[in-house]
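In: curious how this folds, go ahead:
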Amino acid sequence: MGYSFELDDVEYLAGASDALAAVGDRPLTPATLVSDIGRIRSAFGDRAAALIETVTLRRKAATKLPFAGTWLVTDDAVQQATTEQVSRHRAERLRGRRIHDVTCSIGTELHTLRSAADIVVGSDLDPVRLAMARHNVPDVAVLRADAVVSTTRGTVVVADPGRRAGGRRRHDPAALEPPLPDLLDAYAGRDLVVKCAPGLDVDRLDLASRHTRAEVELVSLDGAVREACIWLGEVADPAVRRRATVLRSDGSSWEVTDADSDDIDDDRAPGRYIVDPDGAVVRAGLVRHYAARHGLWQLDPRIAHLTGDAIPEGTAGFEILDRLPFTEKVLRRRLAELGCGSLEILVRGIDVDPALLRPRLDLRGAVPLGLVITRIGRSGVAFVCGPRTGPQRNE
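Out: Got it, this is the predicted structure:
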């Protein structure tokens, strides 16, 4: 467990830039930590723990929240905070709106929203996080209020329910804080945007029965699925129920929705390549829509692996070298013939652990290859492939 900040810590840290700079000059690495703590305690007494925690968390947040170098933060807030590129994407969808972030925490979302919103206000129940938010985004009004009690009118409500307990993610909508069903009920009929973990089972919420305009957007960044975002009311696209948005750190992006065609040929043999769709496409249930856009088809209608004679730009794929029945003996012999020394293994539709399978294949060569293990019909199939081309897989 990290340091538990109190209000007097926040008050002290808000005016302790010199002390924080001095602590920031220390390496605070495993090799130096004992001596660093001793020197910091000698200089700053009982404030040492709060100073060390703040500096450590700022370093931890640097990649995810590059603007937070002078912020006051907590460990839970940093873990839950949205990566800046994803937050900016949401802010653009809300540009020009009046926005109330009802779970504003230390202000990370407020920081991004204020650049796009007409008006933005934040609220939270935690007095320590509110005090930090006032320090971090002093130009935004924040107040103490329960997220499930409406305190503004004519605003788009943005919420990010707490989804961690004891360091573990919660995947039950009713186990979030506040519970997601309660949040949806509290703002029934209102324009509402709710950030959720990408693994959350939003189908259990029956959003269509709650609002005539309801959209679920799965967002990935550089190949890693970051969040599921629920859009309700006027902020939702009336023609869309599911959307996959793929962002890249270079500023490029693309999306696919269930309003796109999903007309593909289900009765074709595998093409030259196996295509590994972005995780946002898979989790949004839009594999067929993505395939139709790019002239691809599925290896099996129940499996997310796609195939075709070309790999779409910006998407990962593998050139098929051989197709084999999935047995370890056959695989081991074929990989040895090809001189395989390193192997990326993708598995869908079959209960196989790549980490356990790889050492049993006894790879002794020098050639990098790919292996796609899947099911076509009732049969387990292994495709021996060339190495991955395109973006690396980050999930």
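In: from here on, just use CA atoms for contacts and neighbour counts.
Out: Will do.
In: helices along the stretch 151-300 of the chain, start to end?
Out: Assigned by DSSP state H, counting those that start in this stretch, the stretch 151-300 of the chain shows helices spanning 180-186, 207-210, 279-283, 287-294.
In: which residues touch the longest one?
Out: Counting by CA atoms under 8 Å, 6 or more residues apart in numbering, helix 287-294 makes contact with 256-258, 260-264, 277, 281, 297-298, 304, 306, 312, all of which sit outside it.
In: tell me who's in contact with Asp265.
Out: Trp297.
In: quick one: it from Arg348, how far?
Out: 20 Å (CA to CA, to the nearest Å).
In: how about the contacts made by the nearest residue in space to Gly154 that is not next to it in sequence?
Out: Closest residue to Gly154 apart from its sequence neighbours, by CA to CA, 6 or more residues apart in numbering: Arg98 at 7.3 Å. Arg98 sits next to Ala117, Asp118, Ile119, Val120, Gly154, Thr155, Val156 when contact means CA under 8 Å, 6+ apart.
In: separate out the buried members of the residues you listed.
Out: Neighbour-count burial (16 or more other CA atoms under 10 Å) is assigned, among these, to Ala117, Ile119, Val120, Thr155, Val156.
In: quick one more, to check against the first:
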Amino acid sequence: MGYRFTLDDVAFLRSPQGLDALDDAARLTFGASSMLADIGHVRSRCAPHDGAVVETVLCRRRGRAKLRAADDMLFTDDALQQATPSAVARRRAEEISTRLPGAVVHDLTCSIGAELMELSRQEGISGVIGSDMDRVRLAMARHNTALDGSRATLLAADALTSTSSADIVLADPGRRAGSSRVFRLDQLTPPLLDLLDVCSGRPAAVKCAPGLDYRTLRDTHGFVGQVQITSLDGAVREACLWTERDGEPAQRATVLRTDADGSVRSFDVTDHEPDDVAVGEVGEWVIDPDGAIVRAGLVRNFAHRHGLWQLDPRIAYLTGDTVPPGERGFRVLDVAGVTDKELRKRLTALDCGSLEILVRGLDIDPDRLRKRLKPKGSRPLALVLTRIGRKGVALICEPGVRVP
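Out: Next comes the predicted model:
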């Protein structure tokens, strides 16, 4: 659960004394061997707010890979876990400014303000409002949005109560109950269907967990907007429900990739693209599409775009003679059955050492299989296990490579 912050804690952290305490604590390691001594040092300087200082320093370190201004932000542990990564929030802010130039945007569940910070940076957005019921998180959002001179207006309000006439609203219902994640639509906070009702009548973007059952949302609850599944550097981050489509695709996958210089490239795949692809024999390469494409149900659309084909119509692995730019492919060396005896024989013949194992369509645990195979050679290889029809097939490949 993490440390439970109070408004007094936040006020202290924003004060000159608190900022000095944070700078001092940031120089400590808080490692296993020094934890007690480091905590004692902080307590001697700033009790009774020492817990807040320690938690903030640790949250900032965890947040660096996710949020661009993490080293100066205030968080709770739960808020950091649910905060939208800066690259994902920036892409959404850019999209809003393109869809609705000059719009006023209201984030109904702004929490610590991570999304507000990116919205405020967009020149095409004329105003930003953030609201939340949690006054501690609102106080943190005031600090965070002030870091880069944000023009956000913040207020305490229930997401299910209309409090503005903004042109578009955002929401990110809570996906935790205590220390556990929740997955049912009615277990979110506030409940997803109630939130969609409140948002009806104007454009809205509602962020949800990437495992959202969007088919039930469409078939049972009548959702007719766009479902956008977004990944960042190979990890599927969220599903975003855009309530107004205006002729745009019903399904969209957005793939974000961070380059070595820190810039972010992106591409979209949608159900407006053709999806007629062949099913055929194994080609020179096997490609495992990005998780956003798989979750969005757009594997065939992606395959058509790049001239790939499927090994089995119900399995997401693709194959072809080239690897699409930016994607990871595995060059096929051999095709085998999936019994331990046959795999051990084939891998030994190829001098297999380290072994990456990918599985789709078969009930095989990669870690347990690797222990049973006991590869002892010197050559790194990859093993792609899948099902073609009713038959299990093993594709023995060179290690995966990403094409520039």
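In: on that earlier part again, can you select the buried ones from the contacts of helix 287-294 of the first structure in PyMOL?
Out: Selecting only the buried entries of these in PyMOL, with 16+ other CA under 10 Å as the criterion:
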select buried, resi 256+257+258+260+262+264+277+281+297+298+304+306+312
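In: now, among the contacts of helix 287-294 of the first structure, which is nearest to Leu72 of the first structure?
Out: Val281 (35.7 Å; CA to CA).
In: counterpart of the closest one in the second structure?
Out: Superposed on the second structure with TM-score structural alignment, Val281 of the first structure falls opposite Ile293.
In: at the geometric centre of the second structure, which residue do we find?
Out: Arg237 (1.5 Å; CA atoms, centre = their mean).
In: quick one: the counterpart of Asp132 of the second structure in the first structure and Arg378 of the first structure, what's the gap?
Out: Aligned by TM-score structural alignment, Asp132 of the second structure pairs with Asp124 of the first structure. To Arg378 of the first structure, Asp124 of the first structure is 52 Å away according to CA to CA.
In: returning to what we had before: could you dump the helices of the stretch 151-300 of the first structure to a markdown table with distance to Ala133 of the first structure?
Out: Conversion of those to a markdown table gives the following (distance: least, CA to CA, whole Å):
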| stretch | distance to Ala133 of the first structure |
| --- | --- |
| helix 180-186 | 22 |
| helix 207-210 | 31 |
| helix 279-283 | 31 |
| helix 287-294 | 40 |
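In: what ranges does the stretch 301-404 of the second structure have for its strands?
Out: Shown for the stretch 301-404 of the second structure, the strands assigned by DSSP state E, counting those that start in this stretch span residues 309-310, 318-320, 328-336, 352-359, 379-388, 391-397, 401-402.
In: with distance to Tyr214 of the second structure added, can I get these in TSV?
Out: TSV is the format used below for these (distance: least, CA to CA, whole Å):
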stretch	distance to Tyr214 of the second structure
strand 309-310	24
strand 318-320	24
strand 328-336	27
strand 352-359	24
strand 379-388	26
strand 391-397	30
strand 401-402	31
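In: neighbours around the counterpart of Val157 of the first structure in the second structure, how many?
Out: Under the alignment (TM-score structural alignment), Val157 of the first structure pairs with Val169 of the second structure. Using other CA atoms under 10 Å, Val169 of the second structure is surrounded by 22 other residues.
In: so what's Val169 of the second structure up against?
Out: Val105, His106, Asp107, Leu108, Cys199, Arg202, Pro203, Ala204, Ala205.
In: repeat that with 10 Å
Out: Shown in contact with Val169 of the second structure (CA atoms under 10 Å, 6 or more residues apart in numbering): 104-109, 128-130, 199, 202-206.
In: over to Arg242 of the first structure?
Out: Contacts for Arg242 of the first structure (CA under 10 Å, 6+ apart) come out as 214-218, 230, 256-259, 281, 283-286.
In: so which of those are in strands?
Out: Of the contacts of Arg242 of the first structure, the ones assigned to strands by DSSP state E are Ala214, Glu215, Val216, Glu217, Leu218, Ile230, Val256, Thr257.
In: distance to Phe44 of the first structure added to those residues, as a markdown table?
Out: Output for these, formatted as a markdown table (distance: CA to CA, whole Å):
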| residue | distance to Phe44 of the first structure |
| --- | --- |
| Ala214 | 53 |
| Glu215 | 51 |
| Val216 | 49 |
| Glu217 | 47 |
| Leu218 | 46 |
| Ile230 | 46 |
| Val256 | 54 |
| Thr257 | 55 |
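In: rewinding a little: just the buried residues from the contacts of Arg242 of the first structure, in PyMOL please.
Out: For the buried members of the contacts of Arg242 of the first structure, the matching PyMOL selection, counting by 16+ other CA under 10 Å, is:
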select buried, resi 214+215+216+217+218+230+256+257+258+281+283+284+285+286
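In: which of the contacts of Arg242 of the first structure lies closest to Arg163 of the first structure?
Out: Ile230 (15.0 Å).
In: would you mind finding the match for that closest one in the second structure?
Out: Aligned by TM-score structural alignment, Ile230 of the first structure pairs with Leu241 of the second structure.
In: surely its match touches Tyr214?
Out: Yes. Using CA atoms under 10 Å as the test, Leu241 of the second structure is close enough to Tyr214 to be in contact (9.1 Å).
In: identify the contacts common to those two.
Out: Phe223, Gln226, Val227, Gln251.
In: the most far-flung residue of the first structure relative to its centre in helix, strand or coil?
Out: In the first structure, the residue that sits farthest from the middle, by CA atoms, centre = their mean, is Ser42; the gap is 40.9 Å. When classified by DSSP: H, G, I helix; E, B strand; the rest coil, Ser42 of the first structure comes out as helix.
In: hmm, Ala48 and it touching each other?
Out: Yes. The pair Ser42 of the first structure and Ala48 qualifies as a contact (CA under 10 Å) at a distance of 8.6 Å.
In: related to what we said a few turns ago, and the helices of the stretch 151-300 of the first structure, which is most packed in?
Out: helix 279-283 (a mean of 24; mean count of other CA atoms under 10 Å).
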